[in-house]
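# Here is a sequence with its predicted model. Questions after.
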Amino acid sequence: MSRHPPADARHPLQPFWDISQAAVQADALRLALELQLFELLAEPLSAAEAAARLQLHPANTAHLLELLWSMRLLERQGADAAPGQWRYGTGAVAGQYLSRESPRYCGDAWLFRTQALRHFGDQLGEQVRSGRARIAPNLAGTGANWQAAARLQIAQEQRAATVAAALALVRRLPEFTGAERLLDLGGGPGLVAIALAEANPALGGEVFDLPETASVAQENIERAGLAGRLRGRGGDLSRDALGEGYDLIWCSSVLHFIPDPHATLCRIFAALRPGGVLVCVQAEIPPSPDAALAVLPYYLSMRMLGRHVTRAGELYQALERAGFGGLETVREVPFPMAPVTAVIGRRSAS
């Protein structure tokens, strides 16, 4: 019996070689965004034509375009022609999310997240050795930085992914069509609240976030023509009053940053009217290595900074301890950067 692996088998080290190569792919995408290639190639061009338009090295431009094609960011025409005659056009995903001409453009957000992850990676050794690391000024969680992110990166991610995920989750709720008062906790630019209000004409309420960020939400609410139904309200989720009598509370990627999540969940429970519903969306660490790998790289920095990232099932238990009933769990909700878990909890009508 042969002891040699099949000729088409992957070497056990291939996943780790892939990790090394991914850095080159990230740099290729960064350069494509910098050069605005996806806008240029809305109408397919040859590599020579693209290089001439952008004043680039022709042969190396051809190599770059072929790499982007292999990443499925570009489509290639003329498969039967000589390589120099191939024409490259923007692919469907790049056109929808990485072209500045698209309303769902997410390129700035991708660049920001990539910069943050690389900065954290550079600091990883210091974090593990001493528990301390330097945070880049533009990555620190100041009010001004949160405001800037709400205006650009978070807004792009909400348009590209979060809004669609929120609508899919909330529309499954029997309570949604009758809901009249909404609280969007940590809602950033407010685009989720705006989408929910547009989906339910009876719905109004508030986007609650840091004062600097709430001002961005207010701008977007006014731009959407919903100032009569929604408003941005600034405050500190850990200590300021949330209000009461809400039919629906949306809370995503917020509990990571709260010093006492249990106390906050109890306050959220009290803010619901009897019969009201909370949709709490957070990343959790799955028990299997393959599923965990989709979550842990992005949330490692938060965990090392002492943020709360629960394990699978713990968010459900936390809502249960806070008094919520009628609990449901929806796993692998598609969110920016990594899939998340949604736990839906209700305040009893009795």
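Great, that's in hand.
# From here on, just use CA atoms for contacts and neighbour counts.
Noted.
# Okay, buried residues for the biggest strand by length in the chain please.
What stands out as the longest strand in the chain, according to DSSP state E, is strand 272-282. In terms of neighbour count (16 or more other Cα atoms under 10 Å), strand 272-282 has its buried residues at 272-274, 276-282.
# Got another one to weigh against that:
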Amino acid sequence: MNTLPLHPLHGCWDLAASAIRAEALDTALALNLFDALVEPMTAAELAHSQGLHAANTAHLLELLWTLGLLQRERTEQATEQVPDRYALAPVARECLVRNAPGFCGDAWRYRLTSLRGLAGRLRAHVEQGPQLPENTFQSATGAGWAAAARAQIGQEQRAVSAAAALDIMDRLPQVQQARRLLDLGGGPGWIAIELARRFPGLRGVVFDWPETAAVAQENIEASGLAERLRAQGGDVASDALVDGEGKGAGEGFDLVWCSSVLHFVPDIAAVLAKVMAAMAPGGLFVCVHAELPATAEEAAQVMPFYLPMRMVGRHVLPEGGTAAALAEAGFVEILQFGSGRFPMSPVRVAVARKPKAPGDPMAAHD
């Protein structure tokens, strides 16, 4: 291990080097190198099979090894005649090989392209203020986002977010009794689909912008769950929320899942009031969002992903902010915990309950 003292600017230089690391992974995915390395081989063998430059392929594989994506099988005395062989590390085999169930390489490249574009506008944001179309908060809408929901975001949701959501639900025994689900801002619908598979008594709605809701409906039908789930298109800021059986306010959802939605809405309090109105008394609201921790070390895991959003006026609340907003909206029995299993940064999970009907002894206790 390197124990040499480092210059105080080392962290800044390391930031510059991160561009090379990202480019290395992007290159490997674009060239399908992880697929080719399902069986271990030398750099020369890989280069020959893929029509690449042998020496530079070796350099790339060595960098991927330093990132923990490859394992290097080194002989006691590696030479040109007895070169190193490279094999996939477990994370690459599970997530970066295209036919693997957990493949999310396209989703990672999509995030990289998006973050590069946002980073390129940071200076303009600082100098001139938000650089946005007229409707600041309209995001994740239209055909472009629907295409991403069908491909890259859908891939990420299937491979990562759905499993993370199930992990959260497994910590909440009361979910077993839920019967009517709202997946608010559910994108391609894979979280709702996996929840319906895990809890056979669950029925409900995936709510998102119309173009994205159409993608969710396709996925619901392809999953054979159209009798229990449906997608509803609309704007959470202006459209009504009704449950999967068409019931009205106060009769509806007894489980609401809401992940990374409140960042984008114009008025968090108004949306929470609308969700409250659409829930059944005693219903459970599971709200999952990135928040900004108070310490620099923890905030460093979050802020790079969300700084561009903050610069255009979107909401990234301080740690505990989601729970505080839920309490202000009238939700009770609020539980908070963290999760590091979602894409990009760690998130905070706030679980809350809608009070029971007025006059209920437990409502007074709330």
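All right, it came through fine. Source: prediction; values computed, not measured.
# So after superposing, what's the score?
TM-score of the superposed chains, computed with TM-score structural alignment, normalised by the length of the first structure, equals 0.94; 342 aligned residues with a Cα RMSD of 1.7 Å.
# Pick out the most distant pair among the buried residues of strand 272-282 of the first structure.
Pairwise distances across the buried residues of strand 272-282 of the first structure (Cα to Cα) peak at 23.9 Å, for the pair Pro274 and Gln282.
# How are the strands of the first structure distributed by residue range?
For the first structure, the strands defined by DSSP E cover 45-46, 74-77, 87-90, 181-185, 204-209, 230-234, 246-252, 272-282, 284-285, 310-311, 325-333, 340-346.
# residue range for the second one in the second structure?
Put plainly, it is strand 74-77 of the first structure. Counting by TM-score structural alignment, strand 74-77 of the first structure pairs with residues 70-73 of the second structure.
# what residues does stretch 229-242 of the second structure touch?
Residues from elsewhere that reach stretch 229-242 of the second structure (Cα atoms under 8 Å, 6 or more residues apart in numbering): 189, 192-193, 196, 203-214, 216-217, 220, 244, 248-249, 252, 265-267, 270-271, 274-275, 278.
# Can you pull out the residues in contact with the longest strand of the first structure?
Applying Cα under 8 Å, 6+ apart, the external contacts of strand 272-282 of the first structure come out as 170, 175, 244-256, 340-350.
# tell me, which helix in the first structure spans the most residues?
As assigned by DSSP state H, the longest helix anywhere in the first structure is helix 107-130.
# Report the buried residues of it.
By neighbour count on 16+ other Cα under 10 Å, the buried set for helix 107-130 of the first structure is 107-111, 113, 116-117, 120, 123-124, 127.
# Quick one: the residues you listed as a markdown table, columns for distance to Gln14 of the first structure too.
Formatted as a markdown table, the buried residues of helix 107-130 of the first structure follow (distance: Cα to Cα, whole Å):
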| residue | distance to Gln14 of the first structure |
| --- | --- |
| Gly107 | 29 |
| Asp108 | 31 |
| Ala109 | 29 |
| Trp110 | 26 |
| Leu111 | 26 |
| Arg113 | 25 |
| Ala116 | 26 |
| Leu117 | 22 |
| Phe120 | 24 |
| Gln123 | 26 |
| Leu124 | 24 |
| Gln127 | 28 |
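# Among these, which one lies nearest to Glu157 of the first structure?
Of all the buried residues of helix 107-130 of the first structure, Ala109 has the smallest distance to Glu157 of the first structure: 6.6 Å, by Cα to Cα.
# nearest residue to the closest one other than its sequence neighbours?
Ranked by Cα to Cα, 6 or more residues apart in numbering and with sequence neighbours excluded, the top spatial neighbour of Ala109 of the first structure is Gln153, at 4.2 Å.
# now Asp35 of the second structure
Among residues not flanking Asp35 of the second structure along the chain, Val97 sits closest, at 5.0 Å (Cα to Cα, 6+ apart).
# With Ala277 of the second structure instead?
Ala249 (5.2 Å).
# Spit out the contact partners of the one you found.
By Cα under 8 Å, 6+ apart, the residues touching Ala249 of the second structure are 242, 277-280.
# Give the aligned equivalent of Ala48 of the first structure in the second structure.
Aligned counterpart of Ala48 of the first structure in the second structure: Ala44 (TM-score structural alignment).
# CSV for the strands of the first structure, including distance to Ala149 of the first structure?
Shown next, in CSV, are the strands of the first structure (distance: least, Cα to Cα, whole Å):
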stretch, distance to Ala149 of the first structure
strand 45-46, 35
strand 74-77, 28
strand 87-90, 27
strand 181-185, 16
strand 204-209, 13
strand 230-234, 16
strand 246-252, 16
strand 272-282, 19
strand 284-285, 23
strand 310-311, 25
strand 325-333, 22
strand 340-346, 20
